[in-house]
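Peer 1: curious how this folds, go ahead:
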Amino acid sequence: MTRDTAPRIVKCPHCAKPVEWRTDNKFRPFCSERCRQIDMGAWASESYRIPAAKPPDGMSEDLDDA
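Peer 2: The predicted structure follows:
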């Protein structure tokens, strides 16, 4: 039994260009090597950060002393 389905299209995480999701696309989910490298550089430079809640009063001083 074969499945005839339309190709899955996703947006490149960097430039938002539509990209067909295929196993033979070595850059997926990115559209190109360039977008993949830009994203890797952002991770390496710690540009992607998760915001943290402010620690309770006195906790930050405890961490500084450690």
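
Peer 1: hey, let's count contacts and neighbours off CA atoms from now on
Peer 2: Will do.

Peer 1: show me the strands in the protein, by range?
Peer 2: Applying DSSP state E to the chain gives strands spanning 9-11, 18-20.

Peer 1: and the nearest residue to residue 7 once chain neighbours are set aside, how close does it get to residue 29?
Peer 2: The shortest distance from residue 7 to any non-neighbouring residue, by CA to CA, 6 or more residues apart in numbering, is to residue 20 (6.4 Å). Residue 20 sits at a distance of 9 Å from residue 29 (criterion: CA to CA, to the nearest Å).

Peer 1: got it, and residue 52?
Peer 2: 28 Å.

Peer 1: the two: which is more packed in?
Peer 2: residue 29 (20 against 6; other CA atoms under 10 Å).

Peer 1: another one to check against the first:
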Amino acid sequence: MPDQTKKPSNVVELKTAKKASNCPMCKKKTDQKFKPFCSKHCADLDLGKWLDGGYRVPAEELLGAYDDFDEED
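Peer 2: Okay, here's the model as predicted:
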């Protein structure tokens, strides 16, 4: 019986292996339920860091940058 799954010669299969990932907070193996974290605890720690501004990019405010805007706009 001929192989019916044979692909044309111009088709290239991409086999991407799923790399085991680690929790960005504690580096333990991730849990699918809390991905990309390992637990609810680490997910909550990360959320707290976002809410507290822990991931903000430090920058200096430019003096006079908003002088062209009216307060009513």
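
Peer 1: thinking again about what came up before, between the strands of structure 1, which one is nearest to residue 59 of structure 1?
Peer 2: strand 9-11 (41.4 Å; CA to CA).

Peer 1: where in structure 2 does that closest one align, residue-wise?
Peer 2: Strand 9-11 of structure 1 corresponds to residues 20-22 in structure 2, going by TM-score structural alignment.

Peer 1: pull out the buried positions in that stretch.
Peer 2: For stretch 20-22 of structure 2, a neighbour-count test (16 or more other CA atoms under 10 Å) marks residue 22 as buried.

Peer 1: residues in contact with it?
Peer 2: 28-30, 36-38 (CA atoms under 8 Å, 6 or more residues apart in numbering).

Peer 1: where does the longest helix belonging to structure 1 end up in structure 2?
Peer 2: The longest helix of structure 1 (DSSP state H) is helix 33-44. Mapped onto structure 2 using TM-score structural alignment, helix 33-44 of structure 1 spans residues 40-51.

Peer 1: mean distance, the matching stretch to its aligned residues in structure 1?
Peer 2: Stretch 40-51 of structure 2, aligned to structure 1 and superposed, deviates on average by 0.5 Å (mean CA distance after the TM-score superposition for structure 1).
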